[in-house]
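Novice: pasting a predicted model and its sequence here:
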Amino acid sequence: MIRFLKGLILLPIAIVVVLLAVANRQPVMLSFDPFSNGTPAFSMQMPLYALIFAAVALGIVVGGVGSWLGQGDTRRDRRAKGRELARLRGEAERLRQAAPATVGRTALPAPVSRA
């Protein structure tokens, strides 16, 4: 069922991407030199669809890195809580193993009767 839903969602997206690439095949000049109008020193010609896809891919990577960096505190807290949980589980297991040995040795105090 999930495969069908993935196909149902991804197929129209793939069709739109292919149509975008076919419709925008004309070359455009990508310039990395903001000071030159004529022939920029750092420039390249590429199809418009490649420029659009590269910009989208760069946006995904930058957004992912930003999200990963923003979650650093959460990951640090989770690691610390995991270490504390492991320590407490070990202590609980140690106390469980020690408890049967001490139960037989301790005597409960006698009840106090009031007459």
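Specialist: Cool, got the structure.

Novice: make it CA atoms for all contacts and neighbour counts henceforth
Specialist: Noted.

Novice: now the strands for this protein?
Specialist: Taking DSSP state E, the strands of the chain run over residues 27-31, 43-47.

Novice: now the first one: buried residues?
Specialist: Neighbour counts over strand 27-31 (16 or more other CA atoms under 10 Å) mark residue 31 as buried.

Novice: now the angle from that strand to strand 43-47?
Specialist: On the basis of axes from the mean of the first three to the mean of the last three CA atoms, to 10 degrees, strand 27-31 is oriented at 150 degrees to strand 43-47.

Novice: re the thing from before, so which of the strands of the chain gets nearest residue 9?
Specialist: Nearest to residue 9 among these is strand 43-47; the distance by CA to CA comes to 26.9 Å.

Novice: list the contacts of the closest one.
Specialist: Residues outside strand 43-47 that contact it (CA atoms under 8 Å, 6 or more residues apart in numbering): 24, 25, 26, 27, 28, 29, 30, 31, 32, 33.

Novice: who's in contact with the fourth one?
Specialist: So that's residue 27. 45, 46, 47, 48.

Novice: in TSV: those, plus neighbour count and distance to residue 61.
Specialist: Putting the contacts of residue 27 into TSV (neighbours: other CA atoms under 10 Å; distance: CA to CA, whole Å) gives the following:
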residue	neighbour count	distance to residue 61
45	12	23
46	14	21
47	15	21
48	19	20
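
Novice: try this one side by side with the last:
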Amino acid sequence: MTRFLKNLVLLPIALVLIALAVANRHDVRLSLDPFSSAEPAVSLQAPMFWFLFAAVAFGVFVGGVASWAAQGKWRKEARVKRREANRWHQEADKLKSQQQPRKTGTALAAPGQRSAA
């Protein structure tokens, strides 16, 4: 079911990206020099869809980093709780190994039999 939903979302996105790539095949110049528009010192010339895809990829990367950074509080809390749980498990195991079985004079009767008391 999740595979179907993923394909249902990704297929239209792929179609839009293909349409953008086909419609924007002409070369454009990306100038990184704000002072000289006639002869820029640093510029890139490539098909426009490359710049569009690069912008989308950059946005996905920045969003992923921001999401990862925002979840740092929860990852730290999970580490602390995991250490605490391990400490409690070790203490419980230590107490179990220290506890000795107690011997009493009476034993339980087998099912279907009466005790001698």
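Specialist: Looks like it arrived, so ask away. On a predicted model such as this, the values are computed, not experimentally measured, just so you know.

Novice: TM-score them against each other, please.
Specialist: Laid over one another, the chains give 0.77 as their TM-score (TM-score structural alignment, normalised by the length of the first structure), with 103 aligned residues with a CA RMSD of 1.9 Å.

Novice: distance to residue 58 of the first structure added to the strands of the first structure, as TSV?
Specialist: Shown next, in TSV, are the strands of the first structure (distance: least, CA to CA, whole Å):
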stretch	distance to residue 58 of the first structure
strand 27-31	15
strand 43-47	16
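
Novice: ok, which of these comes nearest residue 12 of the first structure?
Specialist: strand 43-47 (22.6 Å).

Novice: trace residue 62 of the second structure over to the first structure, please.
Specialist: By TM-score structural alignment, residue 62 of the second structure lines up with residue 62 in the first structure.

Novice: count of neighbours near its match?
Specialist: Using other CA atoms under 10 Å, residue 62 of the first structure has 12 neighbouring residues.

Novice: distance check, the spatially most central residue of the second structure against residue 49 of the second structure.
Specialist: What sits nearest the mean C-alpha location of the second structure, by CA atoms, centre = their mean, is residue 68, with 7.7 Å. Computed as CA to CA, to the nearest Å, the residue 68 of the second structure to residue 49 of the second structure distance reads 28 Å.

Novice: can you give me the helices in the first structure?
Specialist: For the first structure, the helices defined by DSSP state H cover 2-23, 48-70, 72-103.

Novice: among those, which is the most enclosed?
Specialist: Sort the helices of the first structure by mean neighbour count, taking mean count of other CA atoms under 10 Å, and helix 48-70 sits at the top with a mean of 13.

Novice: who are the packing partners of it?
Specialist: Judged by 3 or more CA pairs under 8 Å, 6 or more residues apart in numbering; DSSP states H and E, helix 48-70 of the first structure is in contact with helix 2-23.

Novice: from the chain's centroid, how far away is the helix it packs on?
Specialist: 24 Å (CA atoms, centre = their mean, to the nearest Å).

Novice: kindly report the same for stretch 25-32 of the second structure.
Specialist: The answer for stretch 25-32 of the second structure is 35 Å, by CA atoms, centre = their mean.

Novice: again with stretch 79-93 of the second structure
Specialist: 25 Å.

Novice: one more: stretch 34-43 of the second structure?
Specialist: On CA atoms, centre = their mean, the centre of stretch 34-43 of the second structure falls 41 Å from that of its chain.
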